[in-house]
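Visitor: build me a model from this:
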Amino acid sequence: MKAIRLLDPSGLDGIALVELPDPGPPGPGEIRVRLHASSLNYHDLGVVSGAMRTQPGRIPMSDGAGVVEAVGAGVSDFDTGDFVVSTFFPTWLDGDPPLADFSQTPGDGIDGYAREIVVASAHSFTRAPGGYSHAQAATLTTAGLTAWRALVVHGGLKAGDTVLVLGTGGVSIFALQIAKAMGARVIVTSSSDEKLARAAELGADHGLNYRRQDAWGREVAAWTDGRGVDHVVEVGGPGTLAQSIEATRIGGHIALIGVLTGRAGPVPTAALMVRQQRLQGLIVGSRAHQLEMVRGLEATGIRPVIDRTFALGEIADAFRLQQASGHFGKIVLEF
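Guide: Now for the predicted structure:
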C-alpha cells in the first residue's frame, strides 16, 4: 500500500511517498479501513515541518476517513461497507480528558492516516455522517470536533447568542456554520476582504479586517451595543487574547483552541477577572463528543467547506498552501 513517511521531520522536503506491506486482517476488537481522504490541520503542519518533533519514519496526519473492509471478533459498532472517520484521541472515549500530550494522537505519537489501509481499534473511528463523502468526513476529526466542543459542549451555545470567530481556517469556518445553524449571530475577523465576503455568503452577520482595525475587540463590543459577544473561538493565542477579552461580555466564554501567534505570552489577567469571563483551553474532544457531533451535523445539514483537494503524493504542496494561509475552510488529501 502507498503511504507517506517523514524521513526527516524537520521540513517539507523530508516527506516521502513509500510502499508499505499490507497490514493484513483485523484482530479482536479491530477494524480494517480502506482510507480515502485526510485533511490538513495546523497540528499536522507542526509535525511535518519539525516544529513539533516526532519519531523519524512517522506516518503523518491525524484525520482519516474511509470504508470498513473487515471487522474483527467482538466488534459490534461497525459492519463491512460502513463509512467511518477517525478520532483524534483513540483512547479518550468519554468523560474528562485522560491525556495532556499527543502520545496517542495519530500522526504524532503514533502513526497516522496518510496511507491507504489501516488496521486499528474500533474505538479509533466513529461512523461518518450520512451522505458525507470521504473528503467531507475527513474534515471532522480535528477541526469539526474542536469547533463543536468549543461552542456546543462547553459553550452551551443557544439561539440568540453572539459568537466571534477569528480567521477563516477550518475550525473557524466550522464554528461559523455551527453557530448559524443553531440560531446565533456571528462576527468573523480576517486580514482579507475577499475572505470576509465569502464568510458573509455562509451567513456571517459582521466582518472585521484586523489589518485595518487594530483595536478590533472594541469594535466587536461596539457592534453588540457595548455588551460584548457570548462566545469567542480563539485560535490566535497570546497575540489576540487581549482583544478577545475586550470583545467578550461579562461572564462570557472564551475557548482557547489555537496558538497561531505563539505558544507563550502575557495574559491580561485583571481584565479577565474583573469581567468574570471563562477562559478554557481545549484540544479537540472525546469519541463520545464526536458521536454527538455526527448526529448534530446530520440534523442540521451542515456540510464542510473544502477549499482545495490534493493527491496523497502532493502532500507537500498542500502544506505549502496551508503555510501561505491561502485557503478558506479546509484543505483535503484524496487517495
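Visitor: contacts, neighbours, all on C-alpha from now
Guide: OK.
Visitor: residues in contact with the longest helix along the chain: which ones?
Guide: When secondary structure is assigned using DSSP state H, the longest helix within the chain turns out to be helix 287-300. Here helix 287-300 makes contact (C-alpha atoms under 8 Å, 6 or more residues apart in numbering) with 87, 89-90, 92-94, 123, 125-130, 141, 145, 148-149, 153, 181, 303.
Visitor: whichever of those end up buried, select them in PyMOL.
Guide: Buried members of those, defined by 16 or more other C-alpha atoms under 10 Å, are picked up in PyMOL with:
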select buried, resi 87+89+90+92+93+123+125+126+127+128+129+141+145+148+149+153+181+303
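Visitor: so which of the contacts of helix 287-300 sit within strands?
Guide: Phe125, Thr126, Arg127 (DSSP state E).
Visitor: ok, now which ones touch the second one?
Guide: It refers to Thr126. Residues in contact with Thr126 (C-alpha under 8 Å, 6+ apart) are Val84, Val85, Ser86, Thr87, Arg287, Gln290, Leu291.
Visitor: and for comparison, fold this next one:
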Amino acid sequence: MKGIRLEAPGGLDNLRNVTLPDPGEPGRGEIRVRLHASSLNYHDYRVLATPGAVAAGRIPMSDGAGVVEAVGEGVQEFRPGDHVVSCFFPGWIAGEPTLPDFATVPGDGVDGYARERVVCLAHSFTHAPKGWSHAEAATITTAGLTAWRALIVNGRLRPGDAVLVLGTGGVSIAALQLARAMGATVIATSSSDEKRQRLEAMGAAHTLNYRTDRDWGARVKDWTDGKGVDHVVEVGGPGTLPQSIEAVKVGGHISLIGVLTGRSGEIPTGALMRKQARLHGLIVGNRTQQQDYVRALEATGIRPVIDRSYPLENIAEAFRHEESGRHFGKICLEW
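Guide: Here you go, the predicted structure:
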C-alpha cells in the first residue's frame, strides 16, 4: 500500500512516497480502516518542518478519515462499511487530561495516517458525521475538536456571548461556526481585507486587520461597549496574548490553543490579574468530547470550510501552501 515517510533529518523536502506493508487483519478489540483523507494542522507542520522533531521514518498526519473494512473479536461499536474519523489522543477516552506529551499522538509519537490502511484499537476512531465526505470528516480530529472544547466544554458558551477569533485557520473558522450556531456574536481578525469580507459573509459581526490596527484589543472593547468579549480563541501565543487580554471582559475566558507567534514570551500578568480572566491552555480533547462534537455537527448542519485538497503524494506542496498563510479554513489530503 502507498504511504508517506519522513526521512532524517526531517523537513518538508524529506517527505518520501513509499510502499508500506499491508497491516493485515484486526485482532481482538481492533479495526482495520481504509483511509481516504487527512487534514493539515499547525501541529503536523511543526513536527515535519522541525529537524529531529520525530523519529526518522515516521508516517505523518494526526488526522485520518475512512471506512471500516474489518473488525476484530469483541468490537461492537463498529462494523464494516462504517465511516470513521480518528482521535488525536487515542487513549484519552474521557475525563480530565492526564497525558503530559505527544507520545501517543499519531504522526508525532507514533505513526500517523498518511497511508492507505491502518489496524488499530477501535477506540482510536469515532463515527464520522453522517453524510460527510472523508475530507470533511478529517477536519474534526484536531482543529474542530479544539474549537469545540475551547468554547463549549471549557468555555460553556451561551447564546448572546461575544467571541473573539484570531485569523482564518481551521480552529478559528470552526470556532466562528460553532459560536454563530449557538447564537453568539463573533469578532474576527485577519491580515487580509479579502478574508475579512469572507468572515463577515460567514456571520462575523465585526472584523479588523491586525496588521494595520495594532491596538486591536481596544477596538474589540469599543465594539462591546467597553465591556470586552466573553471568550477569546487565542491561537497566536505570546505575540497576540497581550491584546487578547485587553479584549477580554472582566472574568472572561481565554483559550490558549496555539503558538503561531512563538513557544514562549512575556505575559502581562498584571493585566490578566486585573481582568480576573481564566487563561486556559488546552490541546484538542478526548474521545467522548469528539463523539459529542459529532452529534452537534449533525444537529446544527455545520459543514467545515475546506480551502483546498491535494493528493497524498503532493503532501509537501500542501504544507507549503499552509506555510504561506494564504489559506482560509482547512487544507486536506485525499486519496
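Visitor: report the TM-score for the pair.
Guide: Remark: TM-score between the superposed chains equals 0.99 [TM-score structural alignment, normalised by the length of structure 1]; 335 aligned residues with a C-alpha RMSD of 0.7 Å.
Visitor: out of the contacts of Thr126 of structure 1, which are shared with structure 2?
Guide: Retained in structure 2 (both residues aligned by TM-score structural alignment, their matches' C-alpha atoms under 8 Å) from these: Val84, Val85, Ser86, Thr87, Arg287, Gln290, Leu291.
Visitor: farthest pair within the residues you listed?
Guide: The span of these, defined through C-alpha to C-alpha, is set by Val84 and Arg287 at 12.6 Å.
Visitor: overlap in contacts, these two.
Guide: In contact with both Val84 of structure 1 and Arg287: Phe125, Thr126, using C-alpha under 8 Å, 6+ apart.
Visitor: adding distance to Gly50 of structure 1 as columns, could you present the contacts of Thr126 of structure 1 in CSV?
Guide: Shown next, in CSV, are the contacts of Thr126 of structure 1 (distance: C-alpha to C-alpha, whole Å):
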residue, distance to Gly50 of structure 1
Val84, 29
Val85, 26
Ser86, 23
Thr87, 23
Arg287, 28
Gln290, 29
Leu291, 32
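Visitor: and for the closest residue to Ser38 of structure 1 other than its chain neighbours, the neighbour number?
Guide: Once flanking residues are discounted, Ser38 of structure 1 sits nearest to Gly64: 4.6 Å by C-alpha to C-alpha, 6 or more residues apart in numbering. The number of residues packed near Gly64 of structure 1 is 33, by other C-alpha atoms under 10 Å.
Visitor: pretty sure Gly64 of structure 1 contacts Ala37?
Guide: Yes - counting by C-alpha atoms under 8 Å, Ala37 is a contact partner of Gly64 of structure 1 at 5.8 Å.
Visitor: now do the shared contacts for the two.
Guide: Ala138.
Visitor: give the contact list for the residue nearest in space to the middle of structure 2.
Guide: Centrality entry for structure 2: nearest residue to the mean C-alpha point is Ala143, 1.3 Å, by C-alpha atoms, centre = their mean. By C-alpha under 8 Å, 6+ apart, the contact list for Ala143 of structure 2 reads Asn41, Gly170, Val171, Ala174, Val284.
Visitor: could you tell me which of the residues you listed are located in helices?
Guide: Gly170, Val171, Ala174.
Visitor: just give me the closest of those to Pro159 of structure 2.
Guide: Relative to Pro159 of structure 2, the closest of these is Ala174; by C-alpha to C-alpha it sits at 16.8 Å.
Visitor: enumerate every residue touching the closest one.
Guide: Taking C-alpha under 8 Å, 6+ apart as the test, what Ala174 of structure 2 contacts is Ala143, Gly144, Ala147, Pro304.
Visitor: swap in 10 Å and give it another go.
Guide: 139-140, 143-148, 165, 168, 302-305, 329-330 (C-alpha atoms under 10 Å, 6 or more residues apart in numbering).
Visitor: for it, give its distance to Thr142 of structure 2.
Guide: Per C-alpha to C-alpha, to the nearest Å, Ala174 of structure 2 is found 11 Å from Thr142 of structure 2.
Visitor: cool, Glu246 of structure 2 as well?
Guide: Applying C-alpha to C-alpha to Glu246 of structure 2 and Thr142 of structure 2 gives a distance of 28 Å.
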